[in-house]
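S.K.: how would this look folded up:
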Amino acid sequence: MPPQGFLNPEQVLQNWDVRTGEKVADFGCGPGFYDIPLGQKVGSNGKIYAFDIRLEALETTRAKAKLFHVFNIEPTRADLELARGSGLRDMGVDKVLVANILFQAPNQSAVLDEAVRVLRPGGSLLVIEWNDNDISHPIPSSKVNKEEIKTVILSKGLILVKEFAAGSHHYGLVFTKKE
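M.R.: Next up is the predicted model:
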């Protein structure tokens, strides 16, 4: 049975094996929706790199981190559609989260290329996007077809390990980068 409700970060993250001490990149963090629970999961020895192109989103993420006393979150402005746009080193993180940004990205492939570049072998990528048939989508013409995005990511050498309902309006896909 799918989780109830619009989109609950704690429920979504139950589908992703985030461990203490890991480094996680959140591509398109927005107001830090996932960053507080991620920061709590990785603990003080872990790190959350929270990327967004919008300064106001980063300020909100920074304020939430302070409010919840989660000090391992590093909000950073980045254009993830540019080559090496995150500024992270190659294979420098254990996990990459790409949640609700592909429908906004004119160059989805470039965002995914950057995610694959920074992900270590054996690391995992979590993609969250709007369901194809959801009529409440903010920009209906820009929905990201689940089968198409799976094909694109598989073509980049990742392996699909899990599909799940990420709330009542979204799907989740977990991929692993080959060792």
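S.K.: okay, CA-based contacts and neighbour counts for the rest of this
M.R.: Fine.
S.K.: what's the longest strand seen in the chain packed up against?
M.R.: In the chain, with assignment by DSSP state E, the single longest strand is strand 119-130. Under the contact criterion of 3 or more Cα pairs under 8 Å, 6 or more residues apart in numbering; DSSP states H and E, strand 119-130 touches strand 93-99, strand 170-177.
S.K.: can you say which of these is packed in most?
M.R.: Among those, strand 93-99 has the highest mean neighbour count (mean count of other Cα atoms under 10 Å), at a mean of 24.
S.K.: what lies in contact with it?
M.R.: For strand 93-99, the surrounding residues in contact (Cα atoms under 8 Å, 6 or more residues apart in numbering) are 22-29, 115, 118-120, 122-129.
S.K.: also this sequence, please, to line up against the first:
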Amino acid sequence: MIMNFSDPKSNVLQMGLREGMKVADLGSGSGHYTLAASGIVGSTGRVYAIDIQEDILKNVQNAAHSAGRRNIETIWGNFEKAGGTKLRDHSVDAIILSNVLFQLEHVEEAIHEIKRILKPQGILLVTDWAGAYEGMGPAPEQVVSEHKAEELFITGGFYKVKDFRAGPHHYSIVFTAP
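M.R.: Predicted coordinates:
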């Protein structure tokens, strides 16, 4: 059986990324969103793949090398802690947060770190599971609904730009920083 999942490139295109932008993919995992953003921001841009799992970042490095992408930098970090991304204040134009919201233990701290590194009026893409799907994705009690995600980030000071279906099992919301 073939599963139809979210398409990182289609979702990243919804952000309005441009050549030369700096993007942080927080909780980058295997790097699908990192690679999608890398192709859009081009050789003058930069994508930071940040993950708490050091081993998985090696896979991102290998995928970047195989794809000939030299604009990807991997960072072993924890964005649930102040300074955990190891990036400077207001240093990125956009942030991708894909399939990690349901895993966060310290959401408020994560939102503070996102605000710290994102430039004013910067773009934030939040993509996550819309539900629990018989063993795919998070357990039912871990699912962060689209409404709850919107509430968390608006309470955190972000402005909602739009939302869209990010595939049959995911939602996406685009925000801007204050």
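S.K.: buried subset of the contacts of strand 93-99 of the first structure?
M.R.: Among the contacts of strand 93-99 of the first structure, the ones that count as buried by 16 or more other Cα atoms under 10 Å are 22-29, 115, 118-120, 123-129.
S.K.: quick one: residue 93 of the first structure from residue 175 of the first structure, how far?
M.R.: Distance of residue 93 of the first structure to residue 175 of the first structure, computed by Cα to Cα, to the nearest Å: 14 Å.
S.K.: hang on, I meant residue 74 of the first structure
M.R.: Per Cα to Cα, residue 74 of the first structure is found 24 Å from residue 175 of the first structure.
S.K.: got it, and residue 110 of the first structure?
M.R.: 17 Å.
S.K.: which helices and strands does the longest helix along the first structure pack with?
M.R.: The single longest helix within the first structure, with elements called by DSSP state H, is helix 55-67. Contact partners of helix 55-67 of the first structure among helices and strands, from 3+ Cα pairs under 8 Å, 6+ apart: helix 35-42, strand 47-52, strand 73-77.
S.K.: most tightly packed of the ones you listed?
M.R.: strand 47-52 (a mean of 25).
S.K.: that one against the second structure, how far on average?
M.R.: Strand 47-52 of the first structure: mean distance to aligned residues in the second structure after superposition is 0.4 Å, counting by mean Cα distance after the TM-score superposition for the first structure.
S.K.: can you give me how far that strand is from the chain middle?
M.R.: Its chain's C-alpha centre and that of strand 47-52 of the first structure lie 10 Å apart, by Cα atoms, centre = their mean, to the nearest Å.
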